[in-house]
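# Any chance you could fold what I've pasted below:
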Amino acid sequence: MTAAFRKPEPQHENPDRFIAAMAGAAAQVSVVTTDGPAGRFGVTVSAFSSVSAEPPLVLVCINRRSPAIDAITANDAFCVNLLRDDQADIANCFAGRPGALTPYDFACTDWQTAHTGAPVLSGATANFDCTVETAYDAGTHRIFIGRVRQALGHNAAPLAFSGRAYQALRPL
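Okay, here's the model as predicted:
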């Protein structure tokens, strides 16, 4: 093949420009929790999505530097707790920016125990108790696909993250 017919190599975006552009996205804030033989851990994430309704599957993306990665893998379960718009302090606690709270301390709020053993945040907008279906590494993160064993929904306004700040979403 001659040079005239070769596709140009794709360019890779500068990570700083990518992060700046992603600040324009809005995402629900959640705390992903796990408990079991590998210990009790929680971490704040904004990368959460449904995957399938039949069977019910969700995904979360967690930075591979987080100790929650090994715990979720070993415990084979996690719960995605979608936060209310008045739960920014919980989001900060499990993001390691606790203010007056202790980082990653479950004593910052009330928890129940899910069927899988994972902590379930009382009063969240929704909780998805999952067993690990599969996991993939992608860049700096691990993507966990969870099979939802129990889903609970509550009528509450969600906490969102956009423009590098927490936001309250309200109907238009």
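
# from here on, contacts and neighbour counts on C-alpha atoms
OK.

# What separation do you get for the residue nearest the centre of the chain and Asn14?
Note on the chain: the residue nearest the mean C-alpha position is Val45, at 3.2 Å, using C-alpha atoms, centre = their mean. Separation of Val45 from Asn14 (C-alpha to C-alpha, to the nearest Å): 23 Å.

# let's see this one next to it:
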Amino acid sequence: MSASAQLQPTAHHQEGERASLASADREAFIAAMSGAVTGVHVVATEGPAGQFGVTVSAVASVSADPPIVLACVNRRSPAADAIRRNGVFSINLLADHQTQVSDVFAGRAPDRAAFDFGCAEWREGPTGCKLLKDAVASFDCVVENVCDAGTHVVLFGRVVHALGAGHTPLAHHRRTYCTASPIAAQT
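Reported below is the predicted structural model:
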């Protein structure tokens, strides 16, 4: 995967035409994106650059062969630079009973210090990164690639260890926490 890969213009949108299109209004974009239901994750790193964690919603599977995931972290977060320097990170999908963990790593818990790993129980993964006990899923990763994208960095990680549990995932929709529930089969 190359950080310098570029999209090729289609026949009906040549490069000059695309460049002249204005970006969407920031507030309209944020409001529209709040309609997406996303999982809530804590991305953590550990190593010579220090121990950091941050709550993120933009996480995705990229490939199964080899197993690669991505996470988007705001470039202003100290975790972004630490992940680059440490070369490892974990992604922990929170369970519906872990809203306080999300708030701590988002820096908005009213009764705990921001980014305090003492807010939950963790185990150490093969890379040395923290894996959250009771998480729906945890992925321990080695950095494969990092791309700058607007206000964020996109971290691509090769998964060296994965754990899953049967908990209900914590989700985020319309700027609030929620959970997913099955829909009855349509007949």
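
# what's near enough to touch the counterpart of the residue nearest to the centre of the first structure in the second structure?
Using TM-score structural alignment, the partner of Val45 of the first structure in the second structure is Val56. Under the criterion of C-alpha atoms under 8 Å, 6 or more residues apart in numbering, the contact list for Val56 of the second structure reads Val40, His41, Val42, Val43, Ala71, Cys72, Val73.

# For these, could you give me TSV that also reports neighbour count?
Below are the contacts of Val56 of the second structure laid out as TSV (neighbours: other C-alpha atoms under 10 Å):
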residue	neighbour count
Val40	26
His41	30
Val42	25
Val43	30
Ala71	23
Cys72	22
Val73	26
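
# Shared with the first structure, which of these?
Of the contacts of Val56 of the second structure, the subset whose aligned partners also make contact in the first structure (criterion: both residues aligned by TM-score structural alignment, their matches' C-alpha atoms under 8 Å) comprises Val40, His41, Val42, Val43, Ala71, Cys72, Val73.

# And the nearest residue to the fourth one once chain neighbours are set aside, how far from Cys147 of the second structure?
Nearest in space to Val43 of the second structure, with sequence neighbours left out and distances taken as C-alpha to C-alpha, 6 or more residues apart in numbering, is Ile91 at 4.6 Å. Relative to Cys147 of the second structure, Ile91 of the second structure is positioned 17 Å away (C-alpha to C-alpha).

# and these two? which has more neighbours close in?
Of the pair Ile91 of the second structure and Cys147, Ile91 is the one with more neighbours under other C-alpha atoms under 10 Å, namely 32 against 14.

# so the helix or strand containing that one aligns onto which residues of the first structure?
Counting by DSSP states H and E, the element that carries Ile91 of the second structure is strand 88-93. Structural correspondence for strand 88-93 of the second structure: residues 77-82 of the first structure, per TM-score structural alignment.

# average distance between the matching stretch and the second structure?
In the superposition with the second structure, the aligned residues lie an average of 0.3 Å away from stretch 77-82 of the first structure, counting by mean C-alpha distance after the TM-score superposition for the first structure.

# Right, I'll call it a day here.
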